Each structure stands twice: as C-alpha cells, then as structure tokens.
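K.L.:
predicted model, plus sequence, below.
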Amino acid sequence: MLLNNINLPSSVTIKEVGPRDGLQNENQFIQTEDKIQWINMLSETGLSYIEITSFVNPKWIPQLADALQVAKSINRYKNVTYAALVPNERGLEGALEANVDEVAVFMSASESHNLKNINKSINDTFPILKPVIQEALAAGKTVRGYVSTVFGCPYEGAVSADAVLTVADELFTLGIQELSLGDTIGVANPKQVEEVLLEVLSRFPKERLAMHFHNTRGTALANVLVALNLGISNFDSALGGLGGCPYAPGASGNLATDDLHYMLENMGIKTGINRDQLLNAALFIEGKIGKLLPSHTMQTERGKNCT
C-alpha cells in the first residue's frame, strides 16, 4: 500500500507511561523528589496524559513504593490527565486518596502470564477488578484497562484473537472506558497487528482502543503505522524507551515517546508536544537512572557532535 493512500489521523494522543511502566523495571531506586520533578517536567511538555505510578504492593515493585507521596506532591496541570495503575481495592484506596484522574486496571490475555503477573487465573481476576472499576467510577474517575500479552506470551507463545476478545468483552462489560492492547514482549509484526486489530475493531469502536507496543525487536514504529491506518489514535509510550515488564523475561524497551513523537510530527500528525521540553525531560531522567536511554532520538542527540 502506498503511503499517500494511507488514511492517517490528523492528531494523536501520546500517553506517557514512563513514570510507571518505564521506572518499574529499574533496579536502582529513583529518589522520590526526582520522580516528582520528572513528572513536573513531563507536564510542561504538552503531554495530555501521564501515568504517574502504580499502587501495587511495594514488595512486588519496590521502585514504586512511594506512589502516594509522588501522586500527592506533583504539580497538577488542568489539561493533563494523571493516571495510576491499580491492582485491587486496597490499591484503589491509595489512588483515591491521591486523587488521581484515571484508574488503570490490568490483566493478561494468556493464562500463564496472568498467573505469573497477578497470581490468579483469568476467570478469578474479573471478580477482583469488578469492585475496583465500580468504585472508581462511583468516585468520578475514568477507568482504563490494560490487556497484556495480546500478541504473544513469554510462557505460552502465540495468543489467539479469541482469547483477547474474551478478556476485552468482559472488561468493557465491567465498565472500563478505554482498552490498551499490549505487546508485552515485543514480538508483534505489522501483519499480525493488522489481523488482530481487524478482529478487535469488528467488536469495539476505535475511539475506545489504544496500543501499547514494545520495541524489543525493533518493530514498534512499523506496528504504530499499521494501527494508525486502521484509525487508532491513542498510543502508550515511555520517554527514552524506558522500561519493560518484570514478569515477562526479555521484555525490555517500551516504544520511546521521543521516537514516536518524531515520526508523527514529521508525518504531519499533531501531538501537541514541545520537542525541546521533551528532550530536556529525557536528559533529566537519563541522569537519574545512571545509564543511557536506548531510544534512537537520544542516540542521535548524543551523536550530533560526531564527525
């Protein structure tokens, strides 16, 4: 298909998940005040959505043990949605105390990953999420659902579209307003993305879907292009390509916000994000994690003085 014939949206919402999905896999603890400052810098970039933390048990993700303090201490910008991942009712208590704007619940499309990630079967997960979703909605919050391992599982391999649809059906029935489809281990290819999305779009409107790609094998932006052509205009990403899943071996490297932003803006698709401020925020967190960010954009920035 010729690129000129692709039906691209005029604008896209980039949902920054770096402070949660990006940092959760970092071994070196990032100081609370640095997390707060980084989120404040992200708020100044023009991003309209930032997932700031996760209210999970600290023993599972020690990096985010300061969730409540972070959420209570950041500067709130009126045009930014501040979201947090919530696994259960106890986590919801913290999220509501912190007054986040959106609650995100999560589960997997594959049984093995769900057991490893949540310690419950898929069928046993729904009763846990139901009161979380209902209570969040009753509190005036929007609710988002994540489905992991949509395109492949580290334990089971291929995952059927029917398995994805079963989970998606139940989550929408429970009341979520948006569903993010995750390529948790970065195995998806453009043809597969098209096949799965056509199945999902036959059941649910494109406005209620988002894509969460990992760049583990270098296919994330190609997969974004396929999703764009099918009408998807919401994409999760982490600045600099931070992160991965602690329960999916080898799942390093979220799609980098800076790489996604570069591609979209140069294709004439508006994001509302200021590139200079975005790169400043990337440089800041790079200095705090103590290692170089893997995104192509950051590598290019470092190489500008090369001859």
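P.N.:
Nice, thanks for sending it over.
K.L.:
alpha carbons only for contacts and neighbour counts from here, please
P.N.:
Noted.
K.L.:
which residues of the stretch 151-300 of the chain fall in helices?
P.N.:
Using DSSP state H, counting those that start in this stretch, the helices of the stretch 151-300 of the chain run over 161-174, 190-201, 220-229, 257-266, 275-289, 296-302.
K.L.:
now the second one against helix 220-229, angle please.
P.N.:
For the pair helix 190-201 and helix 220-229, the angle between their directions (axes from the mean of the first three to the mean of the last three CA atoms, to 10 degrees) equals 40 degrees.
K.L.:
would you mind getting the angle between helix 190-201 and helix 161-174?
P.N.:
Angle, helix 190-201 to helix 161-174, by the same axes, to 10 degrees: 40 degrees.
K.L.:
centre of the chain to helix 190-201, how far?
P.N.:
19 Å (CA atoms, centre = their mean, to the nearest Å).
K.L.:
again with the last one
P.N.:
How far helix 296-302 lies from its chain's middle: 22 Å, per CA atoms, centre = their mean.
K.L.:
try stretch 10-27
P.N.:
5 Å.
K.L.:
what do you get for stretch 162-172?
P.N.:
With CA atoms, centre = their mean, you get 19 Å for stretch 162-172.
K.L.:
which outside residues touch it?
P.N.:
The contact list for stretch 162-172 (CA atoms under 8 Å, 6 or more residues apart in numbering) reads 108, 109, 110, 126, 145, 147, 150, 178, 179, 200.
K.L.:
and which of those is nearest to residue 52?
P.N.:
Nearest to residue 52 among the contacts of stretch 162-172, counting by CA to CA, is residue 145 at 15.7 Å.
K.L.:
alongside the first one, take a look at this:
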Amino acid sequence: MTVRICEVGPRDGLQNEPEHLSPRQRAEFVNRLAGTGLTAVEVTSFVNPARVPRMSAAEEVCAGVESASGVTFAGLVLNERGYARLAATPLVEARVAFCVTETFNQRNQGRSVEQSLAEAGAIVTAAHADGRRASVTLAASFGCPFEGEVDPGRVLSIAERVAATGVDELVFADTIGVGVPRQVTHLLGGAAGFGIPLGLHLHNTRNTGYANAYAGLEAGVSVLDSSVAGIGGCPFAPDATGNIATEDLVYLLEREGVDTGVDLDALLSVSAWITDVLGRQLPGQLLRAGRFPRAQGVI
C-alpha cells in the first residue's frame, strides 16, 4: 500500500504562525522539504497579503524554489485572480479551496458556496488548459466554527459536483480539527464512487488528527496533507491550531507498513530546522521522543 503525502507547512503551516518569515526563508523551507523524498509540497498561497500577511510575496518565494526531480510544487488559490498569479509562476499544481458552509465561506472568501463552486470549476478548466494539475479542497467538511455541525449529505453533494469538473483530486478538510474517524469513513465511503483520488487535510486541534488519518488509510485514502513539526492553522477560524505533523504521520505509516517514499531522518532534520527558525517548541512529537527502534548503541 502507498499513500501520497502533500506537505503544506510552507503554506498552511506558516500562515497562522506569529513569526513572519522572509521570502528567502520560505523558499529555503520548501527546498529543504523537497530533499526528503516528499513528492508534493504546497509552496504558498496566492491571496490578498493584507488579509494573510505571512503569505505575501508569493511570486518571490516561487522564484527561490529549486527544481527537484519527482516533486510536484503546488500553490493554493481561492479565486480566478489567485489562479492568474499562480499561472505566472513555475508551479505545476493549483490547489483550489473553499468552505462548504455559507458563513465560513463568506468570511473566508467573500463569496457564496455556489459562487465558489462555479469559480472552482473555471479554475480546474483553466489549469488543465495550461497543462497543470488541479485539486479542490472542501474546507470545514467535518464541522464549521460558525455554523457548528455540518450535514455530511451536503458535503457529499458539493463533492459530487466538484468531481464532475474533471478535477484531479478531491480533498476533505477538517479545518478546525473537530472530526472523528466515523466521519472520515462516511465521507470517503460516500465519495468512493466519484472515480477520482480522494484526500484528507487534517488538523490535530482536539487530538483526533492521527486517528482520522488511520481511518482514512483503512478507507483507501490516496493523499494525506500534513505540516512538518505540526505548525499551522487557519487565521479566519477561531481556535484552529496546527496540522498533523508530517514526521509523526510518516512514523505511523511506516510502522503500519505503508510506503510513503519519505526519508524520515531527513524529515526530522527539517523539523529541527524550522523549530530553530521559529525559536520555540512546536507540536510535533517525534522530534522530541525520537525514532523507534533507536539506532544500536543509542540510549
């Protein structure tokens, strides 16, 4: 069994952190991650820098990213303006995102869900015409910070319409970290007949992120988003804390016999680097606890 991991640390990880890294540091972060065996890295987002200052100078970051064999470099876009900016960079994948609830989508993107759905379809078409991959992430699929519980039937109805656009990948996001394995199984099972690869974007806000990743594994998920050292969150969702940590996820998958293609030691090195750059202890556990079994002679 294999699972594709998409590293979102340079985008979703940094966007909600108090530190403001320079474009040079952000590009270095991407380049270090690209050397770990990861096959997908989300480099940045093309959003209004006044609203998300940590993602300013996206084009400058992209210019500093070095080509890496076998690595897909992606960017997040929320609308067609964002895609136009991405299209002027070397990034080869557009990751479109919108919220499945009206209140959150209006606060996050200033659009109705219906408007965002139509725009997502247009971006998928444009990306394919440009020779790019396109994926769509449905934010707040497991719960909304403003409307509470989200009807899974609504999520699947939106997901089916997204699948009809010809998108390459559909990702269900637990944006505020409220989901549980039962919901993962339900959504992935309900979308299995759409005929496209399915993914999960998980946050560990309430300590269920790794259980949800395992449930996704059992349900046949194709891609798992994660952020090295567990950094990140959504600046427009109250109390949305970090993503599941990439190194912790890889450890779990490796111990389960799942092939990720990732060099865990190299990944831990990047985790240590970003911890040093940010200057404080980060949520990831493996960097502190260490690998198991340890190398012979190490206590």
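P.N.:
Nice, I can see it. Worth saying up front: this structure is predicted, and the values here are computed from it rather than measured.
K.L.:
TM-score for these two?
P.N.:
The TM-score (TM-score structural alignment, normalised by the length of structure 2) is 0.93; 293 aligned residues with a CA RMSD of 1.7 Å.
K.L.:
circling back: report the buried members of the contacts of stretch 162-172 of structure 1.
P.N.:
By neighbour count, with 16 or more other CA atoms under 10 Å, the contacts of stretch 162-172 of structure 1 hold 108, 109, 110, 126, 145, 147, 150, 178, 179, 200 as buried.
K.L.:
just give me the match in structure 2 for the second one.
P.N.:
With TM-score structural alignment defining the correspondence, residue 109 of structure 1 maps onto residue 100 in structure 2.
K.L.:
let me know the distance separating its match from residue 142 of structure 2.
P.N.:
10 Å (CA to CA, to the nearest Å).
K.L.:
residue range for stretch 63-76 of structure 2 in structure 1?
P.N.:
With TM-score structural alignment as the criterion, stretch 63-76 of structure 2 aligns to 72-85.
K.L.:
stretch 156-166 of structure 2 too?
P.N.:
Counting by TM-score structural alignment, stretch 156-166 of structure 2 corresponds to 165-175 in structure 1.
K.L.:
which of the residues in that stretch are buried?
P.N.:
165, 167, 168, 171, 172, 174, 175.
K.L.:
among the residues you listed, which two are most distant?
P.N.:
165 and 175 (15.4 Å).
K.L.:
contacts for stretch 132-144 of structure 2?
P.N.:
Under CA under 8 Å, 6+ apart, the answer for stretch 132-144 of structure 2 is 92-101, 104, 120, 123-124, 127-128, 149-150, 152, 155, 159, 162, 167-176, 178-179, 183.
K.L.:
now do that stretch: distance to the chain's middle.
P.N.:
In terms of CA atoms, centre = their mean, the centre of stretch 132-144 of structure 2 is found 9 Å from the chain centre.
K.L.:
read off where it ends up in structure 1.
P.N.:
Under TM-score structural alignment, stretch 132-144 of structure 2 corresponds to residues 141-153 of structure 1.
K.L.:
again with stretch 31-47 of structure 2
P.N.:
Stretch 31-47 of structure 2 covers residues 40-56 of structure 1 once aligned (TM-score structural alignment).
K.L.:
the longest helix anywhere in structure 2 vs structure 1, average distance?
P.N.:
As assigned by DSSP state H, the longest helix anywhere in structure 2 is helix 113-129. Mean deviation of helix 113-129 of structure 2 relative to structure 1 after superposition (mean CA distance after the TM-score superposition for structure 1): 2.0 Å.
K.L.:
please name every helix or strand in contact with that helix.
P.N.:
helix 80-87, strand 93-99, strand 133-139, helix 152-163 (3 or more CA pairs under 8 Å, 6 or more residues apart in numbering; DSSP states H and E).
K.L.:
what angle separates the longest one from strand 133-139?
P.N.:
Here the directions of helix 152-163 of structure 2 and strand 133-139 differ by 160 degrees (the same axes, to 10 degrees).
K.L.:
contacting residues around the residue nearest to residue 81 of structure 1 when sequence neighbours are not counted?
P.N.:
Residue nearest to residue 81 of structure 1 in three dimensions, not counting chain neighbours: residue 49, with 4.7 Å by CA to CA, 6 or more residues apart in numbering. Residue 49 of structure 1 sits next to 14, 15, 16, 80, 81, 82, 83 when contact means CA under 8 Å, 6+ apart.
K.L.:
who wins for neighbours among those?
P.N.:
Of all the contacts of residue 49 of structure 1, residue 83 has the most neighbours under the rule other CA atoms under 10 Å, reaching 28 neighbours.
K.L.:
OK, contacts around that one?
P.N.:
When contacts are counted by CA under 8 Å, 6+ apart, residue 83 of structure 1 touches 49, 50, 51, 52, 53, 100, 101, 102, 103, 104.
K.L.:
the third one - that's part of a strand, no?
P.N.:
When you say that, I think you mean residue 51 of structure 1. Yes - under DSSP: H, G, I helix; E, B strand; the rest coil, residue 51 of structure 1 sits within a strand.
K.L.:
that one: neighbour count?
P.N.:
If you count neighbours by other CA under 10 Å, residue 51 of structure 1 ends up with 26.
K.L.:
surely it and residue 71 touch.
P.N.:
No - using CA atoms under 8 Å, residue 51 of structure 1 makes no contact with residue 71, being 10.1 Å away.
K.L.:
need the residue closest to the centroid of structure 1.
P.N.:
In structure 1, the centroid-proximal residue (CA atoms, centre = their mean) is residue 236; its distance is 4.1 Å.
K.L.:
can you find the partner of residue 272 of structure 2 in structure 1?
P.N.:
Using TM-score structural alignment, residue 272 of structure 2 pairs with residue 283 in structure 1.
K.L.:
list the contacts of the aligned residue in structure 1 for residue 288 of structure 2.
P.N.:
By TM-score structural alignment, residue 288 of structure 2 lines up with residue 299 in structure 1. Applying CA under 8 Å, 6+ apart to residue 299 of structure 1 gives the contacts residue 293.
K.L.:
ok, residue 299 of structure 1 to residue 270 of structure 1 distance?
P.N.:
For residue 299 of structure 1, the distance to residue 270 of structure 1 equals 24 Å [CA to CA].
K.L.:
kindly report the same for residue 135 of structure 1.
P.N.:
Counting by CA to CA, the separation of residue 135 of structure 1 from residue 270 of structure 1 is 35 Å.
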